[in-house]
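Engineer: Mind looking at a prediction? Sequence and model below.
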Amino acid sequence: MQTQDRSTASNCPIIRETLQNAITASQNHLLSIQYPDGYWWAVLESNVTITAEVVLLHKIWGTDKTRPLHKVETYLRNEQREHGGWELYYGDGGELSTSVEAYMALRLLGVPASDPALLKAKEFILERGGISKTRIFTKFHLALIGCYDWQGIPSIPPAIMLLPDNFPVTIYEMSSWARGSTVPLLIVFDKKPIYLTEPGINLDELYAEGVENVRYELPKSGDWADLFVGLDKGFKFAEVSNLMPLREAGLKAAEKWVLERQEATGDWGGIIPAMLNSLLALRALHYDPCDPIVDRGLQAVDRFAVETEEIYWIQPCVSPVWDTALVMRALVESGMEPNRPELVRAGEWLLDKQILDYGDWAVKNKKGKPGAWAFEFDNRFYPDVDDSAVVVMALDAVTLPDEELKRSAIARTLKWILSMQCKEGGWAAFDLDNNQDWLNAIPYGDLKAMIDPNTADVTARVLEMSGRCDLSLGSFALRRALAYLIKEQEQDGSWFGRWGVNYIYGTSGAISALALIATESHISNIERGAAWLLSCQNSDGGWGETCQSYNDPSLKGQGDSTASQTAWALAGLMAAVEASTTVAGSTLTPETLSAIERGIEYLIATQRSDGTWDESYFTGTGFPCHFYLKYHLYQQHFPLTALGRYQKLMSNPPNCPS
């Protein structure tokens, strides 16, 4: 799907009134959904496994009767596709592990195996190899209720909790999300509990080879990672023989770690996997359901729920800080006065959310001082670089009553971000030099998300922050960051997108950064990136990219057009246009302006009468190839940002006759 060839740029045919009407409608919608405290917050959607695992959690704790779990049945039935399975992301054709967990949840909710929907799901699951071919975490959840044997689940020595910080391998070499999930799993994997549920179920019908023929063992991959499979056999022998060294001390340390990291609101890490695993650990340790720690934890899970008259489901996370900062940027960039009361309330809310406590990041970062932001309402242990950089840009764009307070907050954040620069020159999301890739080979790391290395998109965000807010990173840090970002550019001109789908996201961010801070020195990199974006414009004028591009890079930049991905591509192209007009010898092609115009036309044409856009596709990334997200505000604020930047660009149109 290529952009149509046009030999000359049009004479700016988009009527200014039409453009302004689209901007105003979008602004009015966003203002109408602002919360009274000043923040914006919309639903964050993933696949159905999160909800299925919450059903299992409540069945295990016996708290299922106090939640409207009967509505989950309707939700899961609605999400089942015609082929019988459930999807990892919209339109993927169905995914095995996701489907097994949805099937499990429906059985736990009392749906019989003879139900037509489950018969159809069973056929889908068996055709793909059944339970034995699912991921480790699916098997783990099944083992909790006796539907899979613990022998096929990896063992993790609890003694790893006792390793000193300066040891070559500790839990802090895992990504923050892997760490928050793994520490409680040390307890659960050690205890190997099997819980009786009401109703009691088995899933024998989902073993393609027949349940009597199942081999409960870790799969081998045929490479050096099989070393871990051999080690696992040794660990299991030590468990059975009661020879596991420092077992009790390790379990006590894991329990202490889990308890210390619970927020006052009950959350752990602000993400459902860490919250569920922590509650499972407490259950394995025989905590009482009425214990305040457990009660707070269960209530925290409840706050992630979305309930209507008919359905009930659970979000994987909540994103108010991220949503608020991005909406603020969109409103200002689309022409709203920076001292407007709604923006002032939002800015003051963000200032109040700055984290001034030390978190897990400080274990490897001994020099940094607190001053960052997290993604969620409450998450003091895990602020992140990406959110912090976006918040800085949002605050810089607005005018607050106490500008000195704002500047102090920004200064603290800049120092913290600089202290988080990795050895390779870039920035990761949550930790410093969290890059030991071999951890992805351990048996239970089959999501390949055990580490948090520096990435092009987060690095670009920091560089964009520096340029847009006139904040100096220092020449040494800047040179290293630029070198890293350029090294990450692919041969075709694109950049990989770790946190958004995918190359469109990464390329847009990199161009936007380079155009602000390295225009002349890196104009060729900017132009190559822009050329790649031009090459994948769809015939309808928009851009889209399938999540499958993470599995198959030949699909990069290919997919049905979406509002959010079109807005990303436009942001990158408009940044390239502005950069090109300031560099001697750089020529702006008419085709570029024509492509931008067609992209804007696509956004205007697909905007609904209430000022909103709609898209079904998932354009956010949790773990590439394994877990994707749909931010329900992405399709609103990113298009508004693009429209606002286009309006500014056309106020002095390059190569466009006046």
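Structural biologist: Right, received. Where do you want to start?
Engineer: only C-alpha atoms for contact and neighbour calcs from this point on.
Structural biologist: Noted.
Engineer: Now do the nearest residue to residue 210 once chain neighbours are set aside: how many residues are near it, please.
Structural biologist: Leaving aside its chain neighbours, residue 210 sits nearest to residue 204 (7.4 Å; criterion: CA to CA, 6 or more residues apart in numbering). Residue 204: 14 surrounding residues under other CA atoms under 10 Å.
Engineer: wait, residue 544 sits on residue 555?
Structural biologist: No: using CA atoms under 8 Å as the test, residue 544 is too far from residue 555 to be in contact (10.7 Å).
Engineer: picking up where we left off before, how close does the residue nearest to residue 210 sit to residue 216?
Structural biologist: According to CA to CA, to the nearest Å, residue 204 stands 14 Å off from residue 216.
Engineer: Then residue 161?
Structural biologist: Taking CA to CA, one finds residue 161 at 27 Å from residue 216.
Engineer: Those two: who's more crowded?
Structural biologist: residue 161 (22 against 13).
Engineer: isn't residue 448 right up against residue 436?
Structural biologist: No: counting by CA under 8 Å, residue 448 stays clear of residue 436, with 11.8 Å between them.
Engineer: can you pull out the strands in the chain?
Structural biologist: 44-45, 305-307, 312-314, 620-623, 627-631 (DSSP state E).
Engineer: mind putting those strands in TSV, mean neighbour count included?
Structural biologist: As requested, the strands of the chain are exported to TSV (neighbours: other CA atoms under 10 Å):
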stretch	mean neighbour count
strand 44-45	20
strand 305-307	15
strand 312-314	24
strand 620-623	20
strand 627-631	22
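Engineer: Including distance to residue 326, could those strands go into TSV?
Structural biologist: Putting the strands of the chain into TSV (distance: least, CA to CA, whole Å) gives the following:
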stretch	distance to residue 326
strand 44-45	15
strand 305-307	22
strand 312-314	23
strand 620-623	14
strand 627-631	12
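Engineer: show me what contacts the closest residue to residue 451 other than its chain neighbours?
Structural biologist: Excluding its sequence neighbours, the residue lying closest to residue 451 (CA to CA, 6+ apart) is residue 175, at 4.4 Å. By CA atoms under 8 Å, 6 or more residues apart in numbering, the contact set of residue 175 is 430, 431, 434, 449, 450, 451, 452.
Engineer: between the residues you listed, which is closest to residue 611?
Structural biologist: Here the nearest of the contacts of residue 175 to residue 611, counting by CA to CA, is residue 430; it sits at 34.9 Å.
Engineer: what about residue 416, neighbour count?
Structural biologist: Counted with other CA under 10 Å, residue 416 comes out at 20.
Engineer: mind checking how far it is from residue 362?
Structural biologist: For residue 416 relative to residue 362 (CA to CA), the value is 10 Å.
Engineer: Overlap of the contact sets of the two?
Structural biologist: residue 368.
Engineer: take a look at this one as well, against the first:
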Amino acid sequence: MWKLRCSSPGDRASVPGQDISSLNGHAGRHIWEHNSAHLSPEDIAVIDRLRENFELNRHTQKHSSDALMRLQYDSLRDARGRAIKTAPPPRCAYDPTSGTADSPVSRDIVKQALRAGIDFYQGLQDDDGHWPGDYGGPMFLMPGLIIALCVMGKLDHVLSEAHKVEIRRYLRNHQNEDGGFGLHIEGHSTMFGTVLSYVAMRLLGMSPNTSNLVDRENSLVDALSWIRARGGAVNVPSWGKFYLCLLGVYEWDGLNPVPPECWLLPYTFNPLHPGRFWCHCRMVYLPMSYLYGMRATAQSTEITELLKKELYIDDYDCIDWNTTRNSCAEEDLYYPHPWIQDLIWSGLSKVELSLLKTSAGMWLRGIACKLAMEHIHYEDENTRYIDIGPVNKVLNMLCCWFEDPFGCANRKHMQRLHDYLWLAEDGMKMQGYNGSQLWDCAFAVQAITASGLATEYTDCLIAAHRYLDVSQVQADCPGELTRWHRHISKGAWPFSTRDHGWPISDCSSEGLKAALELEGLGTALAGPPIPIDRLEDCVNVVLSYQNMETGGWATYENTRSFPWVEIMNPAETFGDIMIDYSYVECSSASLQALSKFRTRYPTSPHKDRIEKALTAGRNFLLSIQRADGSWYGSWAICFTYGTWFGIKGLLATGSTYETCSSLRKAVRFLLSKQMACGGWGESYLSSQKKKYIQLEGNEPHVVNTAWAMLALVASGQAKYDPAPLHRAARALMRMQCGNGDWPQQSIMGVFNRNCMITYANYRNIFPLWALGDYATLVLGVK
């Protein structure tokens, strides 16, 4: 069995691989270890039931409840002083049997629901102050890791048999009824998800011809049938083609060029220089360019020879690979290549072929690959070998292995792989980051302080404050930042851990807001405040993120190129990946943080810059509001999320319901989507199709309901018509579980328009925050 182990600051004993560097004693790091010694037979029986229940219902409830982590922390409640002391109120206490649901809920009843919710959620907090949680969802991440480890010959070295069992469980559990696998756990079957999942299962020892029912051979048979019915793996999109090339079961001639020479081009006046791309895009295509330039390919093995026969309709040696470069299954084609892009790739491939036949071309290729490796090593060292995300983590590791199979970089990379692995009742998955620790912690602080019950939860808030404190980035990356295409980072907060370290505008802003909330409570309730000079550093970095052209904020950096560059997006499965766009969420979070800081510190040296930023940022929000009053949310589902941020951003810059027609329009939009039960329920399809789509079955979603309620309470809705808020509060309380938890429903996170991702802690944070605001701002609970 398994145990989640978190590393508290200074706790070296809990860190596998003693040479892994850390800036703060590995605060926030959590890894799963196989260890059955701490489990009783009763515990094992409970875990087995959780797994069986997920498997039985996997086609209707595709999202795990993160039950294994929660079970572990539940068992420690009494010993940690985090026992659940309050039960949620009975339904009869807030749902009237007579009268109307439009009436206010009793203040004491809301307090009871809040205490029950915080009692439960504080028990999931780790000792170092962060809240662990599942951040999985995409289905292509784990197969990429397995392929890389096979290429390196390290699969058995990194993954034990216990790991493999859980990974196989995860893959089988998320196979769709038609035999295919989606881009993410709730998505329709795609060639990308199905081919990579099939390959991963084969590399993990499963066989379509086995009689071993434990490995349920039908999973492979059904997946292979799905692939072959759609023309075979020649129709996998470009990222899938790339992974297959690495494994040696697809030919490099069938891949559109990823030339490392692009990094040699001049940066100035060149909108297509890779350094101008969105950091997640360039940090994936950087190692891809090295591996492509080296034609890095695994040695042929028995399994790769079998895959060549299984994955294709035609005989492998007879395939015309040049004709397959732009082949892509219809199910995967979210972003079709414009014709001009295909023309450019075709011309580039011919030029490359000619150049590489010359000594000058080979010399240039060597210089380019060397430069690419310099950038890869810089990224590795500055993230303590975590890297910005799981795709470039795996590809960077492969680059280091091909450069020097015995180098120390390989050892450091492998020791950090476990940072990305997460276990739940559905099996072991690879997360979309090394966690969402800082992000969740900052939101949780704001939710608990909003409840008005901070005096009852000082231990929880002091621990959260410690995590905020030790997670702030306190220095820029070394060297000349422009050479490495890096933004300043001193004073920022990252999404996960300080060791990861990439600064982000909205994470910095939410971290600053949380720090100011805790500072306002005083040292007795929240611990020592973060020094003012460090808060000023954060304000400086948030201000630096603002795009002067639009007035909005992007994610990790300023926008460095133009939207038309998107026509060169080579990834058929993702949208808007080429540049770092300005977003409503990042802009609103930044505006809220700057406004809050200005109120607390009106004489700050940054006050003039803040005033200008607020004006420009407000204009940006108004410029991107949709005609129906909503904002499109790019990082969660979708219009309820974006409109919550849009409303809060307008309020932070001086809007009121009475004076701002845009605010009133946004309120009307949210009210128009409220369901008869009082809640909201939005499907992930809203993100893909860019229009509001209700969840199937018209079921309310606890997270959507909380976001809409937060926006409406903040807008002053209670002054004009509080009935929708009373109905929403009842909907949230109705969905609360008997232990104070809320249920895990459909997936709520998204990136690049088309791929969904898990935020396991949202189901606890946002209903607490919404009920807290309802209690304090609508009912007046003190």
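Structural biologist: Received it, and whenever you're ready, just let me know what you need. What you see is a predicted model; the values in this text were computed from it and never measured.
Engineer: care to give me the TM-score?
Structural biologist: For these two chains in superposition, a TM-score of 0.89 is obtained (TM-score structural alignment, normalised by the length of the first structure); 633 aligned residues with a CA RMSD of 2.8 Å.
Engineer: The residue nearest to residue 451 of the first structure -> the second structure?
Structural biologist: Under the alignment (TM-score structural alignment), residue 175 of the first structure pairs with residue 278 in the second structure.
Engineer: Repeat that for residue 373 of the first structure.
Structural biologist: Checking TM-score structural alignment: residue 373 of the first structure goes with residue 493.
Engineer: what residue of the first structure takes the place of residue 103 of the second structure?
Structural biologist: By TM-score structural alignment, residue 103 of the second structure lines up with residue 12.
Engineer: how many other residues sit next to that match?
Structural biologist: For residue 12 of the first structure, using other CA under 10 Å, the count is 15.
Engineer: And it, how close does it get to residue 530 of the first structure?
Structural biologist: Distance from residue 12 of the first structure to residue 530 of the first structure, by CA to CA: 20 Å.
Engineer: In the first structure, what stretch matches stretch 623-643 of the second structure?
Structural biologist: Counting by TM-score structural alignment, stretch 623-643 of the second structure corresponds to 487-507 in the first structure.
Engineer: Have a look at the second structure and report its longest helix.
Structural biologist: helix 359-382 (DSSP state H).
Engineer: who does it touch, helix- and strand-wise?
Structural biologist: If you count contacts as 3 or more CA pairs under 8 Å, 6 or more residues apart in numbering; DSSP states H and E, helix 359-382 of the second structure packs onto helix 279-294, helix 390-403.
Engineer: elements contacting the last one?
Structural biologist: What it means is helix 390-403 of the second structure. helix 141-152, helix 279-294, helix 359-382, helix 408-416.
Engineer: how about the shortest one: buried residues?
Structural biologist: Residues of helix 408-416 of the second structure classed as buried under the neighbour-count rule (16 or more other CA atoms under 10 Å) are 409, 410, 411, 412, 413, 414, 415, 416.
Engineer: which residue in the first structure lines up with residue 595 of the second structure?
Structural biologist: Match for residue 595 of the second structure (TM-score structural alignment): residue 467.
Engineer: wait, what's in contact with its match?
Structural biologist: Taking CA under 8 Å, 6+ apart, one finds 513, 516, 517 in contact with residue 467 of the first structure.
Engineer: tell me which of these are still there in the second structure?
Structural biologist: When you map the contacts of residue 467 of the first structure onto the second structure and apply both residues aligned by TM-score structural alignment, their matches' CA atoms under 8 Å, the shared contacts are 516, 517.
Engineer: Identify those among the contacts of residue 467 of the first structure that sit within helices.
Structural biologist: Per DSSP H, the subset of these in helices is 513, 516, 517.
Engineer: what number of residues lie near the first one?
Structural biologist: Meaning residue 513 of the first structure. Count around residue 513 of the first structure with other CA under 10 Å applied: 28.
Engineer: can I assume it is in contact with residue 457?
Structural biologist: No: Residue 513 of the first structure is beyond contact range of residue 457, at 9.7 Å (criterion: CA under 8 Å).
Engineer: re the thing from before, and the match of residue 373 of the first structure, what does it touch?
Structural biologist: If you count contacts by CA under 8 Å, 6+ apart, then residue 493 of the second structure has 438, 471, 472, 473, 501, 503, 504, 507, 508, 509, 511, 538 around it.
Engineer: let's see it at 6 Å
Structural biologist: 472, 473, 503, 507, 508 (CA atoms under 6 Å, 6 or more residues apart in numbering).
Engineer: quick one: which two of the residues you listed are the most distant?
Structural biologist: Longest span within the contacts of residue 493 of the second structure, CA to CA: 473 and 507, 11.4 Å.
Engineer: For the stretch 1-150 of the first structure, just list every one of the helices.
Structural biologist: For the stretch 1-150 of the first structure, the helices defined by DSSP state H, counting those that start in this stretch occupy 16-32, 49-61, 70-79, 96-108, 116-127, 136-143.
Engineer: oh sorry, the question was meant for the stretch 501-650 of the second structure
Structural biologist: Counting by DSSP H, counting those that start in this stretch, the helices of the stretch 501-650 of the second structure are 505-521, 523-526, 532-545, 584-600, 607-624, 639-652.
Engineer: Just name the most buried of those helices.
Structural biologist: Greatest average neighbour count among the helices of the stretch 501-650 of the second structure goes to helix 639-652 (a mean of 27), per mean count of other CA atoms under 10 Å.
Engineer: neighbouring contacts of it?
Structural biologist: 585, 588, 592, 630, 631, 632, 633, 707, 708, 711.
Engineer: about what we covered before: can you redo the helices and strands packed on helix 390-403 of the second structure as JSON lines with distance to residue 759 of the second structure?
Structural biologist: Below are these laid out as JSON lines (distance: least, CA to CA, whole Å):
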{"stretch": "helix 141-152", "distance to residue 759 of the second structure": "16"}
{"stretch": "helix 279-294", "distance to residue 759 of the second structure": "19"}
{"stretch": "helix 359-382", "distance to residue 759 of the second structure": "26"}
{"stretch": "helix 408-416", "distance to residue 759 of the second structure": "22"}
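Engineer: Among those helices, which comes closest to residue 72 of the second structure?
Structural biologist: Using CA to CA, those put helix 408-416 closest to residue 72 of the second structure, at 23.1 Å.
Engineer: equivalent range in the first structure for that closest one?
Structural biologist: Counting by TM-score structural alignment, helix 408-416 of the second structure sits on residues 292-300 of the first structure.
Engineer: what about residue 132 of the first structure, distance to residue 219 of the first structure?
Structural biologist: 10 Å.
Engineer: and the two? which has more neighbours close in?
Structural biologist: The neighbour count for residue 132 of the first structure versus residue 219, taken as other CA under 10 Å, is higher for residue 132 (25 against 14).
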